[in-house]
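> Below are the sequence and a predicted model; questions follow.
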Amino acid sequence: MAASNEWGRVDDDGAVYVRSADGDRSIGSWQAGTPEEGLAHFVRRFEDLETEVSLLENRLKSPSSDPAAMARSAASLKESLPEAHAIGDLASLGDRLDGVIAQTAIKKEQAQAAKAHARADAVAAKEALVAEAEQLATSTQWKTSGDRLRSIIDDWKAIKGVDRKTDDALWKRFKEARDAFGKARGAHFAALDKQREAAKGVKERIVAEAQALADSTDWGPTASRMKSLMSEWKAAGRATRDSEDKLWTAFREAQDRFFAARSAELDSRDASYVDNQRAKEALLAEYGPKIDPAANLDAAKAALRDLQERWEQIGHVPRDAMRPLEDRMRSVERRVREAEEAEWRKSAAQSNPLLLSMREGVEKAQKQLDKAMSAGDEKKIAEAKDNLAAKQQWLAEAEKSVSL
């Protein structure tokens, strides 16, 4: 007895047919069992074909699927359908395979578009790296820029998808920028090495001079020269790396030796000047009540001249007492001078230009003495005192002549 369904049949003699739009097509013979078993066998073959189509349809949903390979598989499978030894709706399988082929075409276009976009992004990324390298080519931040140029190479290697021609052109630009930076950096450090060699020579001379002065006892001029050598050292710039610290150590040792010796000498000298300090303090205490220009200007001036004469005879005082004592002395002198100026302006200043000029000369000499006292320069202090004393003497004589 024959077996059949809506898509095919197996006759009693074992002939197998599948139905199609063009009529029944013979697909083989079944002799291994009953017609029902034969029908089931060829239906399973159809189901196998249907499974393949379903697999292709599912693969379309995967982002990583290869649309070209899927299109080839679908086309090959469809070409086999007219000769397929299977019973089922082969036409519907053909329609589904047509759908798969159409979708693969869309996916292929999308993949090509994505690939083109990825390539454009990759080219843009490498162009950005080249632009950065070209900007760094003129940088003088040698370490930071050099490190970045090296790391750009790692970034470059990580970017894929650029065609060979474009990649070669961009790499050429990057290499030119990197080479330009390397050349500029090399020139910079070559010039720096040259400068440091020159600085080394200057500092070697400074060290030699400092060492020659280290045992000098000409305290004032030598101290001044040591300070000048320090200024020259700073202006010379850094010497070569292997010599800078050694030269600095030698220079400091020479300076320390001199200033330590000078300090010891001045401390010893200060100790011997303590009695002078006490004597000047006693003078100020003694003459303070006597010098009252408001009460008697002439008596105050006479007392001040006596004080000044005795003050100079006493001599030096310790360094830390010099400024306070001189300030107290200047205060006494200023009181007399201001009173004298007030008195003088009332009389001689308006009628005698010569006296006015001489008075201005005394004021100028007094300011020079004050400046020398502030600086603590003993040589200039002595010169300023002599100059002031001379101008005060000339003024006093001129004032006497006017009053006669």
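Arrived safely. Numbering: from 1, shown residues only.
> use CA for all of it now, contacts and neighbours both
Noted.
> thinking Q211 is in contact with L247, fair?
No: applying CA atoms under 8 Å, one finds Q211 not in contact with L247, separated by 11.4 Å.
> ok, how many other residues are close to L136?
Neighbours of L136 under the rule other CA atoms under 10 Å: 21.
> what does S374 give?
Neighbours of S374 under the rule other CA under 10 Å: 13.
> With S64 instead?
S64, neighbours per other CA under 10 Å, totals 9.
> ok, now how distant is it from Q110?
12 Å (CA to CA, to the nearest Å).
> same thing with A212?
From A212 over to Q110 (counting by CA to CA), the distance is 86 Å.
> ok, now A68?
12 Å.
> Same check on E326?
E326 sits 98 Å away from Q110 when distances are taken as CA to CA.
> what are the ranges of the helices in this structure?
Using DSSP state H, the helices of the chain run over 35-59, 67-80, 90-136, 142-158, 164-213, 219-236, 241-272, 274-287, 297-314, 319-346, 348-351, 353-375, 378-403.
> Compare the ones you listed and give me the one nearest S20.
Smallest distance to S20 across those (CA to CA): 7.5 Å, for helix 90-136.
> and that closest one with helix 142-158, angle?
Put simply, helix 90-136 runs at 160 degrees to helix 142-158, going by axes from the mean of the first three to the mean of the last three CA atoms, to 10 degrees.
> now the angle from helix 90-136 to helix 67-80?
170 degrees.
> elements contacting helix 90-136?
The elements that helix 90-136 packs onto, with contact taken as 3 or more CA pairs under 8 Å, 6 or more residues apart in numbering; DSSP states H and E, are helix 35-59, helix 67-80, helix 142-158, helix 164-213.
> hold the first one in mind and look at this next one:
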Amino acid sequence: MSSDPWGRVDETGTVYVRTSEGEKVVGSWQAGSPEEALAYFERKYEGLVVEIGLLEKRVKTTDLSAKDATAAIDHIRGQIDEHHAVGDLETLGRRLDALVASVEARREERKARKAKQTDEARHAKEALVAEAEELAQSEQWRAAGERLRALVDTWKGLPRLDRKSDDELWHRFSHARSAFSKRRKSHFAALDAQREVARQAKERLVAEAESLSGSTDWGPTAARYRELMAEWKAAGRAQREHEEDLWNRFRGAQDVFFAARSGVFAERDAEQSENLKLKEELAVEAEKLVPVTDLKGARAAFRSVNERWEAIGHVPRDARPRVEGRMHAVERAIQEAEETEWRRTNPEARARAEGLTGQLQAAVDKLRAQIDAARAAGNNAKADKLSRELEGRQALLDQALKGLEEFGG
């Protein structure tokens, strides 16, 4: 018979293992010596030790599932319970118990982590739904559309919830996207209709602009082109594929007209600039007639200057008031000289002036006599009143005498 601290072999070849509950039969050994029997079953024990060690390491360092870990533990425990090894089987059992606790702790940890992930996923999806429902009312079509597509990608990256919750949230999310797409489609349909109306309006404007491009009725046509431009802006934009072509035709028609007008105006400006030089020379000639000393000669000379002036033609608009003003000043000086001569030589006017002067002189003399009488009588109040009246009559007399001097004395 052979034995060691954990087992023995009796004389019949039966192998036993020692436990706290007493010896347990491990097996029967008939193929060799008792020592060989114990060594064989001890190697089986060492195999269990290695297997448990590997399982402990896998549980600790890998993501071995609780199900697979439990199956491996049960397999090893079955071997231990069958007592097919010689060694400290109870210690191995305790290590397996510790593994079970560790696996269960990991199971609870994973369960909690999964619950947390699920809760986070629920909150994330609820946030996506809320944002999508807000975006569904947006009119920022491009930005909102791009954001909704990004939300879909984000949704696909989140874990699934329970079927009921996930379906309900997805239904709201999908409904928001559909509502936005429907509104956007309706908006662009209306926009397309507006652009078609704009295209038709601009086609008419282009046709009229092209029909006017050859006009030489410069003022009214230029005014009409300004009106057409205002109508163009008010018409709105046509479809992108038509807008540029219509604008090029519209602008091209205007360019043809305004280029022709500019050519004519340039020629006209050159002619009017030359006219201005000639009229400025005539203005200088006319201004030499002032002051008027020979009325008859001045009239004849001014008539000659004026005839040549009228024959010259137009000058630039901005220079017209200045150069014509110089001629008008000379004309007024001649007219004033004529009026003065007429008054000086008109017998009826002279007689009226003399009569008025005589009447005023008599009135002044009378007032002076009345003032002297009032003061002599001591009536100073009356004298002062008559003095004020005398001042007015004297002023009229002085004016009349000045007018009479114009008739030569």
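Okay, I see it. For clarity, every value in this text was computed on a predicted model and none was experimentally measured.
> With mean neighbour count and distance to A384 of structure 1 as extra columns, can I get the helices and strands packed on helix 90-136 of structure 1 in a markdown table?
As requested, those are exported to a markdown table (neighbours: other CA atoms under 10 Å; distance: least, CA to CA, whole Å):
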| stretch | mean neighbour count | distance to A384 of structure 1 |
| --- | --- | --- |
| helix 35-59 | 18 | 107 |
| helix 67-80 | 17 | 105 |
| helix 142-158 | 14 | 56 |
| helix 164-213 | 16 | 29 |
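> closest one to L93 of structure 1 among those helices?
Here helix 35-59 is closest among these (CA to CA), at 6.8 Å.
> Now that closest one on structure 2. Mean distance?
Aligned to structure 2 and superposed, helix 35-59 of structure 1 gives a mean residue distance of 1.2 Å (mean CA distance after the TM-score superposition for structure 1).
> so how far is that helix off the chain centroid?
Distance of helix 35-59 of structure 1 from its chain centroid, counting by CA atoms, centre = their mean, to the nearest Å, is 74 Å.
> List of residues touching that helix?
Under the criterion CA atoms under 8 Å, 6 or more residues apart in numbering, residues 1-4, 8-12, 14, 16, 30, 32, 65, 70, 74, 85-88, 90, 93, 96-97, 100 lie in contact with helix 35-59 of structure 1.
> Redo the helices of structure 1 as TSV? Include distance to G23 of structure 1.
Shown next, in TSV, are those (distance: least, CA to CA, whole Å):
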stretch	distance to G23 of structure 1
helix 35-59	18
helix 67-80	18
helix 90-136	12
helix 142-158	61
helix 164-213	57
helix 219-236	108
helix 241-272	100
helix 274-287	141
helix 297-314	147
helix 319-346	132
helix 348-351	148
helix 353-375	128
helix 378-403	135
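> Which of those helices sits closest to A21 of structure 1?
helix 90-136 (8.4 Å).
> How about stretch 116-135 of structure 1, which residues are buried there?
For stretch 116-135 of structure 1, the neighbour count (16 or more other CA atoms under 10 Å) marks R119, D121, A122, V123, K126, E127, L129, V130, A131, E132, A133, E134 as buried.
> Quick one: average offset of that stretch versus structure 2, please.
Averaged out, stretch 116-135 of structure 1 is 1.7 Å away (mean CA distance after the TM-score superposition for structure 1).
> chain center to stretch 251-262 of structure 2, what's the gap?
On the basis of CA atoms, centre = their mean, stretch 251-262 of structure 2 sits 33 Å off its chain's mean C-alpha point.
> In the stretch 301-409 of structure 2, what residue spans correspond to helices?
Taking DSSP state H, counting those that start in this stretch, the helices of the stretch 301-409 of structure 2 run over residues 320-345, 347-376, 380-405.
> As JSON lines, these with distance to F258 of structure 2 and mean neighbour count would be great.
Shown next, in JSON lines, are those (distance: least, CA to CA, whole Å; neighbours: other CA atoms under 10 Å):
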{"stretch": "helix 320-345", "distance to F258 of structure 2": "25", "mean neighbour count": "15"}
{"stretch": "helix 347-376", "distance to F258 of structure 2": "62", "mean neighbour count": "15"}
{"stretch": "helix 380-405", "distance to F258 of structure 2": "62", "mean neighbour count": "15"}
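> would TSV of these with distance to E227 of structure 2 be doable?
Conversion of the helices of the stretch 301-409 of structure 2 to TSV gives the following (distance: least, CA to CA, whole Å):
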stretch	distance to E227 of structure 2
helix 320-345	29
helix 347-376	61
helix 380-405	61
